[in-house]
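Novice: Sequence first, predicted coordinates after that:
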Amino acid sequence: MKHLILAAACALSLAACSDPEAERQAQQAAEAAVQAQKEAKADEVARQYDTAVAAKDWERARMHGGSLLDIYKGTAAAARIEPGFADVKAQSDQARNLRRMQGLWQYNQIPVGTKGTQRSASIYGKQRVDVDGSGPKPVQLVFRDHPQWKQHAYLVLQAGDFRCPGGCRVQVSVDGGKPRAMAAWRPDTDEAIAMFITDHAALWKLARQAQAISIEFPVKAGGTRTVVFETGGVDASQMPWK
């Protein structure tokens, strides 16, 4: 009897395995189960993506969106976010660049006895400049607010010197635009190789509004040199200037 039951079971199994329609339906059911699981996971990632977009956390949104379009490609969630993902990537690039430019600035607050606090915001040029043949060196732009010496903006060299006897002019360009002349002067001191921009307030305003400003200045070795400062990440609240 047992042999008969076993034989019948084997026969039924063979019949099912030899039925193409049954095999197709079984395969479709398995694929549907896998796709449903994939869709569920994609929906979870999509919720994180939507939350990041709503918060304008573009770099996190880019990470989740990239995951959707890569790992969960073919899901409804991936299809939904794909049309707007190029804009998210562009916003992410801008956010990353802004963070980079913010890191270029240095801010200091130093007590000056009982007179108050000296505040400064400084940034180095994008490229080093050779001003005297000794090789490229950093050029620094400093904005300073001193309780006694008041407000100033000036360039600082590491070597060489400016050519500015009795005053001179520098050429300032904003984001690659047309240059404008600004008066400058070199103080009679050897404490630092510095040249002051007379209209410090105008230069500060340009620095706050621009992504980058370039300053062309005369040097003692002859001719002029130009340096670009990527000012777009400045924190204007660090200085008590408008």
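Specialist: Great, that's in hand.
Novice: Going by C-alpha atoms from here, please, whenever you check contacts or count neighbours.
Specialist: Fine.
Novice: which stretch of helix or strand covers Ile215?
Specialist: Following DSSP states H and E, one finds Ile215 within strand 213-218.
Novice: So which residues of this structure form strands?
Specialist: Along the chain, counting by DSSP state E, strands occupy 105-112, 116-124, 139-146, 150-157, 168-174, 180-185, 193-197, 213-218, 224-229.
Novice: elements contacting the strand holding Ile215?
Specialist: strand 168-174, strand 224-229 (3 or more C-alpha pairs under 8 Å, 6 or more residues apart in numbering; DSSP states H and E).
Novice: Same list (the ones you listed) but as JSON lines, adding distance to Trp149.
Specialist: Output for those, formatted as JSON lines (distance: least, C-alpha to C-alpha, whole Å):
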{"stretch": "strand 168-174", "distance to Trp149": "21"}
{"stretch": "strand 224-229", "distance to Trp149": "25"}
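Novice: Pasting the second one now:
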Amino acid sequence: MKKLILIAACTLALAACTDPEKERQAQEAAAAAAKAAKEEKAEGVAKQYDMAVAAQDWEKARIHGGSLLDIYKDTDVAARIEPGFAEVKAKAEAARDLRRMQGLWQYNTVPVGTKGSQISASIYSKERVDVDGSGPKPVQLVFRDHPEWKRHAYLVLQAGDFRCPQCTVKVTVDDGKPVNMAAWRPKTDEAIAMFITDQKALWKLARKGKSISIEFPVKAGGTRTAVFETGGVDASRMPGWWN
């Protein structure tokens, strides 16, 4: 292809000294050769784009598609992919957001003597929450499966305390309606934790949308709300939790 462009350029130079019509034709030939070369390069990128779309690798498809519409924007190939590229970008953004939410979760397996292992999945609140006037601090949501204590779901504070020997919390999925759920505070000073009684329902809500918010009563007075971006939870890491 480079050789073709060189020949066209030489023809243009010779024609300039002889015949205007030949000069015009030489210019057209050179332009056509340059366009053909650009189309060929664009086709190479398009193949990578098509492969990424077929594999549903939306982030890679967005990179190749963006290259086509930027560097090769005036090619036939770019014109072909342009109508569907907005959808590819949207899917790429969703994939990136899902990967971000997946990284918010922590999974642990801890041996418990000879009785088996405790497994847990935990996540910190999106924003820190001030529960007692000492300043905003993270709130943690934990799902735990213990060989003796069985399955539980609970909130953990780093300061302050819950106003809750027995109480009710409000759980909201995304922008839905709040759901009242019973909760209780164990009589212990070892950890500032409050258990959600229906852990099965809470687990289902955590998996249902992108986020859940939990409004809970605090000892300092009133209620506070912690938001957890739960949409990236890997249910396979908690086998038996009503997957």
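Specialist: Everything's here; your move. None of these values were measured; they are calculated from a predicted model.
Novice: Ala36 of the second structure pairs with which position in the first structure?
Specialist: Using TM-score structural alignment, the partner of Ala36 of the second structure in the first structure is Ala36.
Novice: for Trp149 of the second structure, that is, sorry about that
Specialist: Trp149 of the second structure maps onto Trp149 in the first structure, with residues paired by TM-score structural alignment.
Novice: Number of residues surrounding that match?
Specialist: 9 (other C-alpha atoms under 10 Å).
Novice: Pull out the buried residues from stretch 122-133 of the second structure.
Specialist: Ser122, Ile123, Tyr124, Ser125, Lys126, Arg128, Val129, Asp130, Val131, Asp132 (16 or more other C-alpha atoms under 10 Å).
Novice: for the last one, what are its contacts?
Specialist: Right, the one you point to is Asp132 of the second structure. For Asp132 of the second structure, the contact set (C-alpha atoms under 8 Å, 6 or more residues apart in numbering) comprises Ala159, Gly160, Asp161, Val218, Lys219, Ala220.
Novice: To what extent does the helix ranked longest in the second structure diverge from the first structure after superposition?
Specialist: Counting by DSSP state H, the longest helix found in the second structure is helix 20-54. Comparison of helix 20-54 of the second structure with the first structure after fitting gives an average deviation of 0.7 Å (mean C-alpha distance after the TM-score superposition for the first structure).
Novice: just checking, what packs against that helix?
Specialist: Counting contacts by 3+ C-alpha pairs under 8 Å, 6+ apart, helix 20-54 of the second structure packs against helix 2-16, helix 58-71, helix 76-102.
Novice: Helix 76-102 and that one, what's the angle between them?
Specialist: Counting by axes from the mean of the first three to the mean of the last three C-alpha atoms, to 10 degrees, helix 20-54 of the second structure lies at 30 degrees to helix 76-102.
Novice: Check which residues of helix 20-54 of the second structure are buried.
Specialist: Buried residues in helix 20-54 of the second structure, counted by 16+ other C-alpha under 10 Å: 22-23, 25-27, 29-30, 33-34, 37-39, 42-43, 45-46, 48-49, 52-53.
Novice: Would you agree Ala207 of the first structure is in contact with Asp235?
Specialist: No. Counting by C-alpha atoms under 8 Å, Ala207 of the first structure sits too far from Asp235 to count as a contact (10.4 Å).
Novice: more neighbours, these two?
Specialist: Neighbour comparison, Ala207 of the first structure and Asp235: the larger count goes to Ala207, with 21 against 14 (by other C-alpha under 10 Å).
Novice: Leaving out chain neighbours, which residue sits closest to that one?
Specialist: The spatially closest residue to Ala207 of the first structure, leaving aside those adjacent along the chain, is Thr231, at 5.5 Å (C-alpha to C-alpha, 6 or more residues apart in numbering).
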